[in-house]
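Asks: quick one, what's the 3D model for this:
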Amino acid sequence: MTSQPIRLLLVDDHKIVLESLSLLLSTDSGFEIVGMVSSGKQALQFLKENEVDILITDLKMPGMTGIELCLKARKEFPSLKILILTMVDDPVQIREAIAAGTTGYILKNADRAELCFAISTLGSGKKFFSEHVVFGLADTLKQDRGSEIPDKISKLTTRELEVLHLIAREFSTSEIATKLFISLPTAESHRRDLIQKLGVKGTVGLVLYAVKHHIV
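Replies: Modelled structure (predicted):
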């Protein structure tokens, strides 16, 4: 049985960007461009009338910013995946986008392979933040909080440190289980324990924590 292509809505206030993105992504049979609009308002209207899996939007747009669009879209369409595609690499705005509910963040200087991988990752139910974005956030955290190693790390077991290291290197739970010769439920249990012990929110939080404290 052939899987259905991922339905994409493209949002950018520059027509040439929309056309270029459409041409770029249309070459992948796993994607279907169901709409192209130039504003957040148009995007929300389109979402009310059409089935969309992933919304790909710029961050800086007149009238309604990408963050404002994200907040409104997530409220009205909770299952919608949102990928921010922008030139903005400011950590403060990236944090705001994450807080608004975006499920992915990638810069416009990314190549086609990374963009397609990001879309496919979101389509599979996971989140994607480019390496540049993650490391940029981690550097900011270092500056904000200093470089001291908290007691939380010293309380992790050797196995938990191994799992954290692999998570930071973007290994999936199943890949971690295989590499460490443990069961899938055990690997997932370690992931949950790490989130609780380190006081972070989800996998992105674990990655940022690992990068900040040089566990990668």
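Asks: can we go C-alpha only for contacts and neighbour counts from here?
Replies: OK.
Asks: list the contacts for residue 33?
Replies: Contact partners of residue 33, counting by Cα atoms under 8 Å, 6 or more residues apart in numbering, are 7, 8, 9, 10, 22, 25, 26.
Asks: is it true that the third one touches residue 36?
Replies: If I follow you right, that is residue 9. Yes. Using Cα atoms under 8 Å, residue 9 is in contact with residue 36, at 5.9 Å.
Asks: alongside the first, I'd like the structure of this one:
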Amino acid sequence: MNPIRVVLIEDDIDWLNIMETIIGNEDDIVLVGCGTTKEEAINLSKALDHIDIFLVDINLTDNNLDGIYTALELKSSGDWKVLMLTSMSDEDIIQKSFIAGATDYILKKDVHKIPHIIRSIYHEPSNPVEVILQDYRRMKSEEQLKDLTNAEREVYKLIEQGHSRRDIQKKLMKSDNTLKNQIKNILKKMSVSNSKEAIRKVKSGGLW
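Replies: Next comes the predicted model:
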């Protein structure tokens, strides 16, 4: 059986060494890459042929959300699992990790349990908890559109699908002025500056 291929993203060198040792002692788990920043995580995801699980510290570069944003970008570009590593049990931070797409999290004080959790999420890819998390992420994304009218939602969905303003005018048979006003209202209600920010906010469940 092929070993479980793991990439570790951790900015604390001491913890990096500890986890390298723990994972290195396992016959069925192999550490195929290490990084310390979000950018390095993204680069590794593109450079390595096969990755099963990313193990990501929530507190990269002293910013509580850096690891969460890393998970968000990783999940938007691949189907690998993301296991969050944290020294905090802050409910809000953990909740945001799940919104970003994390499959599970582990406290650093329980670091010896990492191999067990890695095996668990690798061998049970469709467990009930993951299904619940997927529904929760969809709910958080939908929540970003709650203030839009049905007509505005229709416009937003076409924008999200990549249609140009001219295409949307033709599809929905709207005048240029009407469409401009609806897009303006969408951006205002979502508290964003442009369509790209609106899409990113919805896809991230409000994290961005």
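Asks: counterpart of residue 159 of structure 2 in structure 1?
Replies: With the correspondence set by TM-score structural alignment, residue 159 of structure 2 falls in a gap relative to structure 1.
Asks: quick check: the gap between residue 159 of structure 2 and residue 72 of structure 2.
Replies: Separation of residue 159 of structure 2 from residue 72 of structure 2 (Cα to Cα, to the nearest Å) stands at 21 Å.
Asks: these two - which one has more neighbours?
Replies: Legend: neighbour count by other Cα atoms under 10 Å for residue 159 of structure 2 and residue 72, higher for residue 72 (24 against 19).
Asks: strands along structure 2, start to end?
Replies: 4-9, 29-35, 53-57, 81-86, 104-107 (DSSP state E).
Asks: hmm, who's touching stretch 61-68 of structure 2?
Replies: Outside stretch 61-68 of structure 2, the residues touching it (Cα under 8 Å, 6+ apart) are 11, 37-38, 56-60, 84, 93, 96-97, 100.
Asks: then stretch 87-95 of structure 1?
Replies: If you take Cα under 8 Å, 6+ apart as the criterion, stretch 87-95 of structure 1 is touched by 59, 105, 107, 108, 109, 133, 136, 137, 140.
Asks: quick check: end-to-end length of it?
Replies: Taking Cα to Cα, the first and last residues of stretch 87-95 of structure 1 lie 15 Å apart.
Asks: buried residues in that stretch, which are they?
Replies: Residues of stretch 87-95 of structure 1 classed as buried: 88, 91, 94 (neighbour count, 16 or more other Cα atoms under 10 Å).
Asks: can I get the residues you listed in TSV including distance to residue 180 of structure 1?
Replies: Shown next, in TSV, are those (distance: Cα to Cα, whole Å):
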residue	distance to residue 180 of structure 1
88	38
91	34
94	33
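Asks: pick the most deeply packed of the strands of structure 2.
Replies: Mean neighbour count (mean count of other Cα atoms under 10 Å) peaks for strand 53-57 among these, with a mean of 27.
Asks: that strand vs structure 1, average distance?
Replies: In the superposition against structure 1, strand 53-57 of structure 2 averages 0.4 Å from its aligned positions (mean Cα distance after the TM-score superposition for structure 1).
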